[in-house]
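S.K.: quick one: sequence plus predicted model below, questions after.
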Amino acid sequence: MPQKRSTFPGKGRFGAALTLAASVLAATLGAPQAAQAEGQLRIAEQFGVVYLLLNVARDQQLIEKHGKEAGVDIKVDWTQLSGGSAVNDALLSGAVDIAGAGVGPLLTIWDRTHGKQNVKAVASLGNFPYYLVSNNPNVKTIADFSEKDRIAVPAVGVSVQSRYLQFASAKLWGDAEYNRLDKYTVNLPHPDAAAALKTGGTELNGHFSNPPFQEQEVENKNVHVVLNSYDVLGPNSPTVLFATEKFRDENPKTYQAFIDALADAADYIKRDKPGAADTYIRVTHSSIDRAQLIKIIENPQFEFTINPKNTYPMAEFLYRVGAIKTKPTSWKDYFFQDAKLLEGS
């Protein structure tokens, strides 16, 4: 079972993430753990501003607030992992109740558990462009990557960053070569990849990133954007939250309190972006410059919302190339349908 943390990791994040991932995998190989009783909520998140809805809900204790309104005292435990594979393992082992990861890992676990645990998305975390960046001046497009290059992603072949790269590869070289660039990708948490890319001197010279790391990376004159995820799919929701059908059915009040907390957090960010920036710094203990962070959050391409946008083209693509075996008929097949999710795609 993942270690419970009251704060986010600082130095040695990568090693801690690997240790935690290993413990989760060991739990997965053992007997499944029992679902938590109503009033218990264990959340696995990752790195970046894309998790700001969770940061706000945590800081303002919005889940606990809505639980009390429903007559339930909810105890919330927070765990930070890196990579969709580790997050999916944690959810399937029963180590966490709500998992935060990209649409790629969601579709993988939805397909894997279809007709069994029936994992589906609970909500989106918003719409954000993700940048593939490089400090190799010879890499202008994805066609320029070679065996000399290494691209960091949270989870090779599974993370939404990997899936974006595969989608772009299929557009360029055809579906048969959708995974052509996978051999150049390596697993590394976003903070560690960003630090390595900015300082240079390692074999790593590419990173499919996310905010705020991508904005910090391109501040370095030697780092440039190779691909924008919006150029691949258009505006879309890259990162989502998901859970098992069992948890949702057996914990209706806790589940609803979580949804209501996310909706409140989204409203707060829309009203007070400087306050949201302060929340991110306070909760994650980030050393990012406050003015820079506010500018990032105010990016007009960012939308903090629980409603998913344009996720279905990725699902169609993954089915088409054989990455998932079950073909969804629409986004509603892999999202739980709740009153708060008024619209989506």
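M.R.: Now that the structure is in, tell me what you want to look at.
S.K.: drop to CA atoms for contacts and neighbour counts, all remaining ones
M.R.: Noted.
S.K.: ranges for the helices of this structure?
M.R.: 13-29, 52-59, 62-69, 84-92, 103-113, 160-173, 190-199, 213-217, 229-233, 245-250, 252-271, 273-284, 290-297, 312-320 (DSSP state H).
S.K.: out of those, which gets nearest to residue 122?
M.R.: Of all the helices of the chain, helix 252-271 sits nearest to residue 122, with 7.7 Å by Cα to Cα.
S.K.: about what we covered before: with distance to residue 139 and mean neighbour count added, can I get the helices of the chain in CSV?
M.R.: Output for the helices of the chain, formatted as CSV (distance: least, Cα to Cα, whole Å; neighbours: other Cα atoms under 10 Å):
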stretch, distance to residue 139, mean neighbour count
helix 13-29, 27, 18
helix 52-59, 32, 23
helix 62-69, 45, 20
helix 84-92, 27, 25
helix 103-113, 25, 24
helix 160-173, 14, 22
helix 190-199, 14, 20
helix 213-217, 16, 22
helix 229-233, 17, 16
helix 245-250, 44, 16
helix 252-271, 36, 21
helix 273-284, 33, 18
helix 290-297, 25, 17
helix 312-320, 25, 19
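S.K.: comparison target below:
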Amino acid sequence: MRVQGRTRRGLLRLLGAAALVTAGTAAAQAEVTTVRLAKQFGISYLPLTLMETEQLLEKQAKQRGFEVKTEWLRFTGGSGMNDAVLSGGLDFASGGVGPFLTIWGRTQGNIKVKGVAALNAMPLWLVTVNPEVKAIKDFGPKDKIALPTVKTSIQALTLQMAAEKAFGEGQQHKLDALTVSMGHPDAQTAMMGGRSEITAHFGSPPFQELELKDPRARKVLDSYDVMGGPHTFNLVWASGRFVDANPKVTAAFVAALEDSLKLIRDDPARAAALWIKAEGAKMSQEEAEAIVRAPQNEWTTAPKRMLEYLAYMNRVGLVSAKAATENELFFPVPGKEAGKGAGR
């Protein structure tokens, strides 16, 4: 009987240990095993392209003791990203400051969307092929300006801010009627083809640089001039619901993004080559590398001049929520002191 008692106690200990292992496994698997991420067109999404092609998120997860799969989606504008986040069909969205601030302002009372990290600071150029247009005051009723999303994209907001400066207080929407929602690749083709109503494109790298190689094209506006210096172009955002439920995945994503940015800084030639191959871009290695290395293009997670955009959106009624610091727009970075984001 003594042997049987020991056997029973041993069996109970084994069962207890097994239960702990099962519970631990269940806890580890409570986070998502497939991460859904999205990006748009252009070399400004280079950090995410490298994350995808080099499987940096998968590698970071494995280093942290778990595994994930990634599902990469493609959008032509931030508004579609926001719809996907709101419906629960997307975990990490990426895009310009305008769409981000729009969903940030709309969700602070429910799912609390915030920024995960910035991707870069880049100037955006308004390019035209209309020889009569030397400044935005020269645009007329026959001109059409293509940009990602009318009224709310970062290009649309920058154009409104520039219009207010050019035409006077209260005239921020003077050029809105000329704007057309169009993805960058289609906008470039439409404007340079000369067979559509599109006479201008408020784009992003590399489309703006490629357009200016044509002698018909000229730069009408530079967003850095409008904003008074470098500003965040793209960033990544997610819902508080997702981040709270997936702290390990979120930490792995941030670490993978840092790995991607390090690759860009350490080996811009390789980063450019990987982007050309992944995107099937019709540009040379030298052209792509020149954009990656350009001093005005900063590959950084540190947000810049986002509050200026928010203040404008508050003033014209696009967003009611306000923030005193850029940290209020972002989740605390995993593994760092609360309130101090990566590079912030």
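M.R.: In hand now; what should we look at? None of the values given here were measured: they were computed from a predicted structure.
S.K.: once they're superposed, tell me the TM-score.
M.R.: The TM-score (TM-score structural alignment, normalised by the length of structure 2) is 0.87; 309 aligned residues with a Cα RMSD of 1.3 Å.
S.K.: about what we covered before: would you list the helices of structure 1 in a markdown table and tack on distance to residue 44 of structure 1?
M.R.: Below are those laid out as a markdown table (distance: least, Cα to Cα, whole Å):
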| stretch | distance to residue 44 of structure 1 |
| --- | --- |
| helix 13-29 | 11 |
| helix 52-59 | 10 |
| helix 62-69 | 15 |
| helix 84-92 | 7 |
| helix 103-113 | 13 |
| helix 160-173 | 17 |
| helix 190-199 | 16 |
| helix 213-217 | 20 |
| helix 229-233 | 24 |
| helix 245-250 | 15 |
| helix 252-271 | 13 |
| helix 273-284 | 14 |
| helix 290-297 | 22 |
| helix 312-320 | 23 |
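S.K.: and of the ones you listed, who's closest to residue 127 of structure 1?
M.R.: helix 229-233 (9.8 Å).
S.K.: tell me how many other residues crowd residue 42 of structure 2.
M.R.: 18 (other Cα atoms under 10 Å).
S.K.: does it touch residue 203 like I think?
M.R.: No - here residue 42 of structure 2 lies out of contact with residue 203, judged by Cα atoms under 8 Å, at a distance of 9.4 Å.
S.K.: quick check: neighbours shared by these two?
M.R.: residue 184 (Cα atoms under 8 Å, 6 or more residues apart in numbering).
S.K.: where does stretch 35-54 of structure 2 end up in structure 1?
M.R.: Using TM-score structural alignment, the residues of structure 1 aligned to stretch 35-54 of structure 2 are 41-60.
S.K.: so what corresponds to residue 317 of structure 1 in structure 2?
M.R.: Using TM-score structural alignment, residue 317 of structure 1 pairs with residue 312 in structure 2.
S.K.: list the contacts for its match?
M.R.: residue 161.
S.K.: same check, this time on the one 3 residues further on
M.R.: Residues in contact with residue 315 of structure 2, defined by Cα under 8 Å, 6+ apart, are absent; none qualify.
S.K.: distance of it from residue 230 of structure 2?
M.R.: Counting by Cα to Cα, to the nearest Å, the gap from residue 315 of structure 2 to residue 230 of structure 2 is 22 Å.
S.K.: how about residue 278 of structure 2?
M.R.: 28 Å.
S.K.: correct me, but residue 303 of structure 1 touches residue 126?
M.R.: Yes - under the criterion of Cα under 8 Å, residue 303 of structure 1 makes contact with residue 126 at 5.3 Å.
S.K.: aligned partner of residue 305 of structure 1 in structure 2?
M.R.: For residue 305 of structure 1, the residue aligned by TM-score structural alignment is residue 300.
S.K.: with residue 171 of structure 1 instead?
M.R.: Match for residue 171 of structure 1 (TM-score structural alignment): residue 165.
S.K.: how close does its match sit to residue 180 of structure 2?
M.R.: For residue 165 of structure 2, the distance to residue 180 of structure 2 - Cα to Cα - is 22 Å.
S.K.: over to residue 331 of structure 2?
M.R.: Counting by Cα to Cα - residue 331 of structure 2 and residue 180 of structure 2 are separated by 33 Å.
S.K.: which one of these two has more residues nearby?
M.R.: Between residue 331 of structure 2 and residue 180, counted using other Cα under 10 Å, residue 331 has the larger neighbour count: 22 against 19.
S.K.: what's near enough to touch that one?
M.R.: Counting by Cα under 8 Å, 6+ apart, residue 331 of structure 2 has contacts 114-116, 339, 341.
S.K.: in ChimeraX, how would I select just the buried ones from these?
M.R.: Selecting only the buried entries of the contacts of residue 331 of structure 2 in ChimeraX, with 16 or more other Cα atoms under 10 Å as the criterion:
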select :114,115,116,341
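S.K.: what about residue 145 of structure 1, neighbour count?
M.R.: The number of residues near residue 145 of structure 1, taken as other Cα under 10 Å, comes to 18.
S.K.: map it across to structure 2 for me.
M.R.: Match for residue 145 of structure 1 (TM-score structural alignment): residue 139.
S.K.: tally up the residues packed near the closest residue to its match other than its chain neighbours, please.
M.R.: Closest residue to residue 139 of structure 2 apart from its sequence neighbours, by Cα to Cα, 6 or more residues apart in numbering: residue 133 at 6.1 Å. When counting by other Cα under 10 Å, one arrives at 19 neighbours for residue 133 of structure 2.
S.K.: separation between residue 133 of structure 2 and residue 220 of structure 2?
M.R.: 8 Å.
S.K.: circling back: figure out which of the helices of structure 1 is closest to residue 36 of structure 1.
M.R.: Residue 36 of structure 1 lies closest, by Cα to Cα, to one member of the helices of structure 1: helix 245-250, at 7.8 Å.
S.K.: and the counterpart of residue 91 of structure 1 in structure 2, how far from residue 300 of structure 2?
M.R.: In structure 2, residue 91 of structure 1 lines up with residue 85, judged by TM-score structural alignment. Look at residue 85 of structure 2 and residue 300 of structure 2: by Cα to Cα, they are 24 Å apart.
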